[in-house]
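quick one: sequence and predicted model below, then my questions.
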Amino acid sequence: MPYEEETTMLARTLLAVVALAIPLAVVPPAVADTPPTDPAAAKSVTLITGDRVTVDGDRVGFEAGPGRKDVRYVTEGTKDDWTLIPLDVAGDVARGVLDRSLFQVPRLIAAGLDDGSVKGLPLIVQYRDGAAPKTSLAGARTLTSINAVAATAPRERAVWAQLGQDSSVAKVWLDAPVKASLDRSVPRIGAPEAWQTGFTGEGVKVAVLDTGVDDKHPDLAGRVEAAQNFTDSEDAVDRNGHGTHVAATIAGQGAAGTPARKGVAPGARLLSGKVLDDRGSGNASGIIAGMEWAARQGAKIVNLSLGHPDEPGLDPLEQAVEHISADSGVLFVIAAGNDGPGASTLGSPGSADSALTVGAVDSEDELAGFSSRGPRVADFAIKPDLTAPGVDITAAQAGTTGHIAYSGTSMAAPHVAGAAAILAQQHPDWTWQQLKASMVGSVKPGGPLTDNGAGRVDIAKAVKQTVAADTGTLSFGHLRWPYDDEPIERTLTYRNSGTAPVTLDLALEAPEGVYELGATQVTVPANDTAAVTVTAQVKSSRPGAFPGRITATGGGVTVSTLVNLSTEVESYDLHVKMIDQLGTVPDRPDDFMPMTLMPEDGGPLISIGVNHGDSEGPVRVPAGRYLAYAVLRTRFPDGHQELSVVPVPGLEVKADRELVFDARDARLQNVETDHDDARTAGETFTFIQDRQDGRQWGARFSLDRFSLPRNVPPDPLRFRVSPTKGKARGFRFEMFSQLAALRPDGTFTDTPYQYNLLLRREGSVPGALRVRDRELGTVRAHLATLRADATGAFGAGPVTDGPVGSYTSWSQAVVSLPATPTWYFTPGVPWRRSIETMPSGRLHQTDEHAEADSYRAGRTEKERWNTGVVGPALPGNATVTRNDKAVTIARVPLWHPPLPGRSLMSSNYGGGTTTLLRDGQVVGTADKLPGTVAFPVESGPGRFQLVLDGTVSPSASELSTKVRTEWSFTSSGAGPVPLFVLRASPELDLHNAARPGVLVLPLRLERMTGATRPLSRIGVEVSRDGSSWRKAIVVPTGKDTWKAIVPILPRQGEFASLRLTARDTAGNTVRQTVERAFRVR
């Protein structure tokens, strides 16, 4: 049997389509066409709302969930990182009740949370203080530290419909995916010296929350007191190795023949919480559950060598660190992450204030290139706190008795966790804050503070020192612009646990003029404390972080304390106000409306939800120029609602100001044409803004109306757009509009024409647009039919090179087939087109697509669609290759349109097989058509036969219902296989019928790369019953082209079948049989 990659043609529902590279797009619930999909690449995500998003390369399909046909969507972000939010929950996202991560589709797919990989989205449902956590979802896990439950939202349930009605719900989070932070150390941090003083971490419980621990390894035998599994893996056994390596670094015994490989705290007792599965991945909820378990088990130290990207605010993992630290006295030692060397790449939960966050250094104490750096996002706080060895660290290897070397901040964190265990043994009464402060204060300084923190851990010094500061970092906060010169005071306290007073000399290393010490010397009495005042004063207008270090030395003691103050960039308050089409300020509490600012300097997008027509307090915005826009909802007295988009290009922010979005002038973007009955059937409009870095922002809003329900007044579903005054620098308005003839029943079915327009305006949004037919390219379309009772749906979309990508919404005009509509196109723009064929009353069955073509103004062209003969082909993406192990067949279609630049998909194959033979013996058969199929073969020469045999259900097509292609070729070794086919394109009428008698059948050759020899023989035969065949006369007409004189034997109303054969001068052959290739009138 072959080994194979299954690639079936997707039965695609009609979906609305927008480009990925769009910072904002709004899409209605209607359906529209997408270009051909590679099913292996296409992935779908079902949102918490029940809506389904399908992504295939740069194409996105939206399918509203059951009962949600009137929902529209907002898409914002960049080409590779965007968020899709249904507008009916956009307010919940804006006010923080729904986690934006639940709608970040590319990230969900990258994390393996698409529908094909998981049963549903993993959620953490957090409840308000005082409200008991609850859920009806199966398999829920309670997370008491953050007052939440974790569960999976099954795809078949739109769970937000229930959760959104529960007033006790504070926020619904994505249960974020988390991975291990993996990319001659113990003596370097002074552990042996600490052991000599009698401290090995004896009796201190250290929890390793990781992939489990192999307690059968000699280095860890007898060290694990308890183990618990918090993953979907079958048990708590470490099959990954990461957790065992971490555990051995903390408390390994060096018993596997190498005593020098002892862990930092060989006397410590271990708790193993398996929070990462056998692949090294987990979810936030499992990690939080493990953290809570570790605290209940009495852990003093918890090691977390894991994380995920940090964002502003406290996510559930950060909340759990803060709450459990405060409630249980646990010190969390957390890896910084391996996303360096860029600034502000620190991961969560290492970003939590309470965490002792660890970066990685090499054997020379140089920061590792992979080690994540600070400062922390949003507030510029110093993180990591310190560093530890993390490059080429050798420790126990799970499943063996040996050792292995790993690198990563995962390896650095357990050095610090072991050191903390030693210190906890020495000072059993110390709080986690004291342990953290002592660890940070006793480091070996080195490297930039925002990258390395205080420096590299030194447990030997920590054990010996009798003086420690009350904090590792003295923070002066984040100052708002404009900065006054008012001094800010903080108190730094030193504690002496020794029996003699210690006099400390204080030295300050910091940016000049920012900090001042209240004293340069302080004496700390025995078993007592002494304080010194530290003052910060901003005299610089430079925004950013101002890190520094206070070093206290004396009496054999050196204590380091970090200081930090950060300042805001020049910023001002925006007071946002919204006025709807009726001139009123929206006053409903559920009217949260999105407002977005796109900075010309390329800074991050600013997006908020505006409630009650006004922002809840001012919006803080950096100074600069912006493209601003908002979406406003107007509720009319008769109950219907309309959405308006109000742009404000060229917004100058250089002082506190009011920003008003006034929708009273908003209007439909109608285009006047030469047809009086033309109405907008689909539209996409785009705001484009040049940026100072040479790139562009884009915001796209889309509407599709071809497939809206009948008898629905369509205009209220369209967006109104407010025209703008003047000409804004670097701003462009672009609109893709499709117009057709509107029928009395409110549909566009059987429209005799369709306009496909891409219109642009520099500097402003126009109030009116107008085109004339003579300014456009014209196509007289001949839409044939593949069956007697079919309808067709035509779609078109322009290819653009702007920030919003090539694809816009493809509206589909439904026509009864056959048909001869007229299509108009904006000239000079490449257009992709498609026609779907559907049996009456069914979803589409076949789908023909054309490569992008441009049209010339004033020129009329003819295009044929759905024409025969549909048969075998070798398009550019088809490959058949051989290597030393296999013959691989990929994307070789049996059904393909005869015209160049076309492709065909069908959602209803009746069945098919792919068979490979070698020297007359069957190598293997796949009970499907490629897709991709690989047949294993031995090396060496041979005579091969490749046979593709398939059928199409009559419900899809009455033509080319059974197709068989047989290739015979000689192959000596690795390389492309010499395949070729003949393509037939006779002149047929709109029913794909030929007149009885004699038919001239044009033929052309399609080759694969390996087929270079000329043909030596061609044969054409025709049959009325598929069993008796009559030969045709074939004559050449040019290079690789011929024509056959075909006798048409069937009577009127019957079908003709074709058999085409060919041989090249190397003896390679093809035999193609197409049953019911065309009709006979």
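Perfect, I can see it now.

C-alpha only now, for contacts and for neighbours.
Noted.

next one: the residue nearest to Trp82 when sequence neighbours are not counted from Phe731, what distance?
The spatial neighbour of Trp82 that comes closest, neighbours along the chain excluded (Cα to Cα, 6 or more residues apart in numbering), is Glu76 at 5.4 Å. Using Cα to Cα, to the nearest Å, we find Glu76 at a distance of 18 Å from Phe731.

which one of those two has more residues nearby?
Set Glu76 next to Phe731 and count neighbours by other Cα atoms under 10 Å: Glu76 wins out with 25 against 22.

which strands or helices does the helix or strand where the more buried one lies pack on?
Under the criterion of DSSP states H and E, Glu76 resides in strand 73-77. If you count contacts as 3 or more Cα pairs under 8 Å, 6 or more residues apart in numbering; DSSP states H and E, strand 73-77 packs onto strand 25-27, strand 82-86, helix 87-94.

pick the most buried one from these.
Of all the helices and strands packed on strand 73-77, strand 25-27 carries the top mean neighbour count, a mean of 26, counting by mean count of other Cα atoms under 10 Å.

let me see the ranges of the helices in the chain.
Counting by DSSP state H, the chain has helices at residues 87-94, 105-110, 160-163, 191-196, 242-251, 284-296, 316-328, 409-426, 432-441, 449-452, 459-464.

just send these back as a markdown table, with distance to Arg52 too.
Converted to a markdown table, the helices of the chain look like this (distance: least, Cα to Cα, whole Å):
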| stretch | distance to Arg52 |
| --- | --- |
| helix 87-94 | 14 |
| helix 105-110 | 10 |
| helix 160-163 | 14 |
| helix 191-196 | 55 |
| helix 242-251 | 36 |
| helix 284-296 | 24 |
| helix 316-328 | 26 |
| helix 409-426 | 37 |
| helix 432-441 | 46 |
| helix 449-452 | 42 |
| helix 459-464 | 54 |
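
compare these and give me the one nearest His991.
Taking Cα to Cα, helix 105-110 is the member of the helices of the chain nearest to His991, at 43.1 Å.

helices or strands next to the closest one in the packing?
Secondary elements touching helix 105-110 (3+ Cα pairs under 8 Å, 6+ apart): strand 43-46, strand 82-86.

swap the cut-off to 7 Å and go again
strand 82-86 (3 or more Cα pairs under 7 Å, 6 or more residues apart in numbering; DSSP states H and E).

next, the angle from the strand it packs on to helix 87-94.
120 degrees (axes from the mean of the first three to the mean of the last three Cα atoms, to 10 degrees).

and strand 82-86, what other elements does it pack with?
Strand 82-86 sits against strand 73-77, helix 105-110, with contacts defined as 3+ Cα pairs under 7 Å, 6+ apart.

putting a second one here so we can go through both:
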Amino acid sequence: MRVPKGDYTVSGVIHPYYSSATHAVLMQPKLRVDADTSVTIDARQAQPVEITVPDAAAENTEAVIAVGFDRAEGLRKGSLEYILPSFQGLRVGQLGSELPADQAFAQYFGDWTRQDEEGRPVTYHLAWNRTGRLGGFTAEVERKQLAKVDLQAGVAVADRKVQVEVSPHTPDGDLAFGYNDLRGVLPLRTTDYILDNGVPWSLRMWQTSGEGRETRWESFLMRMPRTWEAGRTYHERFNVGVFGPFLPGPGDAGPERGYPGAVRAGNVIRAYLPLFGDGAGHWGSSDYTAAESSLLADGKEIPDDYGFPPTEGVTEYTVPARGSTYKLTLDNSRDPAVYPVSTRVRAEWAFRSGETPEDEWTALPLSVVRFSPELTLSSTAKAGKRLEVPFTVVGAAAGQRPQKLAFEVSYDEGTTWQPTKAIGGTHLSLTHPAEAGSVSLRAKLTDRQGNTLVQTIERAYLTR
């Protein structure tokens, strides 16, 4: 073949068919073509991949190799992904010379799965980031290298299903997509083991209903990517209240990478502010039946640039350069027959902002309050009993003593409200009425710079 001079990527897969017992993958992330060039792709150039886990009953159910590499100046990084039935019988080779670690990587990742004595899934999630020579390698994983995750997913209505994905993130911070998601019926409990070697992993879940083409994707939740410490047991409780607004914590990626948050660069505000994160701190989105969204600058409404509100995805606003007082209001309601809790969530922020450097994203001074009481997997508590409701301030006011932090509670779905005091700056202590019903929560916060939040969650949880 004839091609223009330049840098190219070579990729080859040799196998009789996808489900065959042997596969050979050969790649050359960077091939300089400036004269007649010959490239030989020969399965004998590949080296074996041999991986074992400390559980003889676990079978390799996913095998993926994600390759990232630099391209010409001004172009985004290139990528290749090889999706294979198993690492067993796989050989991988790199053609050409090694590239520096900051120019190319290969991430090998996969799952090994079995069922425990109660029929629950037990899955080992392993990933390695490799630089230099990207070809085959050997790894014998020991139990002491693994973190244990006890994952539970709740549900507030009957006949709901779940899809769970545990995924690594590449050295570039991107989510690495595999194909081995777990599907089951809610509520769900699994045991997962994650290799501790510096690769961050995130957990994601979807609540669904219906079958086949009638499947309805009702809600989504995600644990932000993190590393998991070997020898520790983590308890991850998804889809249990109180559901409410979410902001990222220190070190978390924000809307500049497609995750929740609110930032500004120059005269552009970029925001993604989902309103249905759960009580454990997983950010989340949900179907809704009614929505309100507005941004005012000194009383003048600013339209969003993309045609959808920041509760639905990352959107942007072009704002005045001058320092202004902003009011951002988001309000979503959802069907109580599908979501009996957090049936309406409203957040109203008022804050000051002026022009920021155009070449970097600066976080806006927003805060939220996350409530995390000990509820059942159906987001209920006992009627007629006292319940402690821990709260956490997240965002600009985190870690400081705000000028004001006040709370109100309603036992009639927001018709009437009464003040309730915070105990020790850490929790509310609520006495539920004897009759079954619901508890709604409101927080009013003013930080030390005068930025404010009014956050209302109707039917935050139910009592029975």
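Nice, I can see it. Predicted model only: the values in this text are computed from it and were never measured.

make JSON lines from the helices and strands packed on strand 73-77 of structure 1 and add distance to Thr791 of structure 1 to it.
Converted to JSON lines, those look like this (distance: least, Cα to Cα, whole Å):
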{"stretch": "strand 25-27", "distance to Thr791 of structure 1": "25"}
{"stretch": "strand 82-86", "distance to Thr791 of structure 1": "31"}
{"stretch": "helix 87-94", "distance to Thr791 of structure 1": "33"}
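
and Thr1065 of structure 1, which of these is closest to it?
With distances scored as Cα to Cα, the stretch of these nearest to Thr1065 of structure 1 is strand 82-86 (54.1 Å).

give the aligned range of that closest one in structure 2.
The aligned range for strand 82-86 of structure 1 in structure 2 is empty, by TM-score structural alignment.

map Ser379 of structure 2 onto structure 1.
Correspondence of Ser379 of structure 2 to structure 1, assessed by TM-score structural alignment: Asn992.

show me how far stretch 289-297 of structure 2 is from its chain's centre.
24 Å (Cα atoms, centre = their mean, to the nearest Å).

related to what we said a few turns ago, quick one, which of the helices and strands packed on strand 73-77 of structure 1 is nearest to His896 of structure 1?
strand 25-27 (31.9 Å).

packing partners for that closest one?
strand 73-77, strand 696-704.

is it true that Thr837 of structure 1 touches Asp789?
No: contact criterion Cα atoms under 7 Å: Thr837 of structure 1 and Asp789 do not qualify, at 10.0 Å.

quick one: which of these two has more around it?
The residue with more neighbours, out of Thr837 of structure 1 and Asp789, is Thr837; 30 against 14, by other Cα under 10 Å.

that one pairs with which position in structure 2?
Aligned counterpart of Thr837 of structure 1 in structure 2: Trp206 (TM-score structural alignment).

ok, the nearest residue to its match once chain neighbours are set aside to Ala265 of structure 2 distance?
Once flanking residues are discounted, Trp206 of structure 2 sits nearest to Phe220: 4.5 Å by Cα to Cα, 6+ apart. Counting by Cα to Cα, the gap from Phe220 of structure 2 to Ala265 of structure 2 is 29 Å.

okay, these two: which has more neighbours?
Higher neighbour count among Phe220 of structure 2 and Ala265: Phe220, with 23 against 17, using other Cα under 10 Å.

residues contacting that one?
Residues in contact with Phe220 of structure 2 (Cα atoms under 7 Å, 6 or more residues apart in numbering) are Met205, Trp206, Gln207, Gly284, Ser285, Ser286.

what's the spacing between the equivalent of it over in structure 1 and Ser560 of structure 1?
For Phe220 of structure 2, the aligned position in structure 1 is Asp847, judged by TM-score structural alignment. Using Cα to Cα, Asp847 of structure 1 is found at 70 Å from Ser560 of structure 1.

would you map the strands across the stretch 51-200 of structure 2?
Shown for the stretch 51-200 of structure 2, the strands assigned by DSSP state E, counting those that start in this stretch span residues 59-69, 78-84, 90-94, 104-115, 121-130, 138-140, 146-153, 161-168, 182-185, 188-195.

which elements pack onto the second one?
Right, the one you point to is strand 78-84 of structure 2. Against strand 78-84 of structure 2 (3+ Cα pairs under 7 Å, 6+ apart) you get strand 59-69.

could you list every helix and strand in contact with the strand it packs on?
Checking 3+ Cα pairs under 7 Å, 6+ apart, strand 59-69 of structure 2 ends up next to strand 78-84, strand 104-115.

gap between it and the chain center?
Centre-to-centre, strand 59-69 of structure 2 and its host chain are 20 Å apart (Cα atoms, centre = their mean).

just checking, Arg995 of structure 1 touches Arg1079?
No: counting by Cα under 7 Å, Arg995 of structure 1 stays clear of Arg1079, with 8.7 Å between them.

okay, those two: which has more neighbours?
Taking other Cα under 10 Å, Arg995 of structure 1 and Arg1079 do not tie; Arg1079 has more neighbours (25 against 16).

how about the contacts made by the counterpart of that one in structure 2?
Using TM-score structural alignment, the partner of Arg1079 of structure 1 in structure 2 is Leu462. Neighbouring residues of Leu462 of structure 2 by Cα under 7 Å, 6+ apart: Val341, Ser379, Thr380, Ala381, Gly437, Ser438, Val439.

for the fourth one, what are its contacts?
I take that to be Ala381 of structure 2. So Ala381 of structure 2 contacts Leu375, Leu462, Thr463, Arg464 (Cα under 7 Å, 6+ apart).

may I ask which of those has the most neighbours?
The most crowded member of the contacts of Ala381 of structure 2, judged by other Cα under 10 Å, is Leu462 (24 neighbours).

count of residues packed around Thr1069 of structure 1?
23.

kindly provide the distance from the closest residue to it other than its chain neighbours to Ala1011 of structure 1.
Closest residue in space to Thr1069 of structure 1, ignoring its immediate chain neighbours: Arg1063 at 4.3 Å, by Cα to Cα, 6+ apart. Using Cα to Cα, Arg1063 of structure 1 is found at 11 Å from Ala1011 of structure 1.

these two: which is more packed in?
Using other Cα under 10 Å as the criterion, Arg1063 of structure 1 and Ala1011 rank with Arg1063 on top: 21 against 18.

wait, doesn't that one sit right on Arg1017?
Yes: here Arg1063 of structure 1 reaches Arg1017: they are 5.3 Å apart, a contact under Cα under 7 Å.
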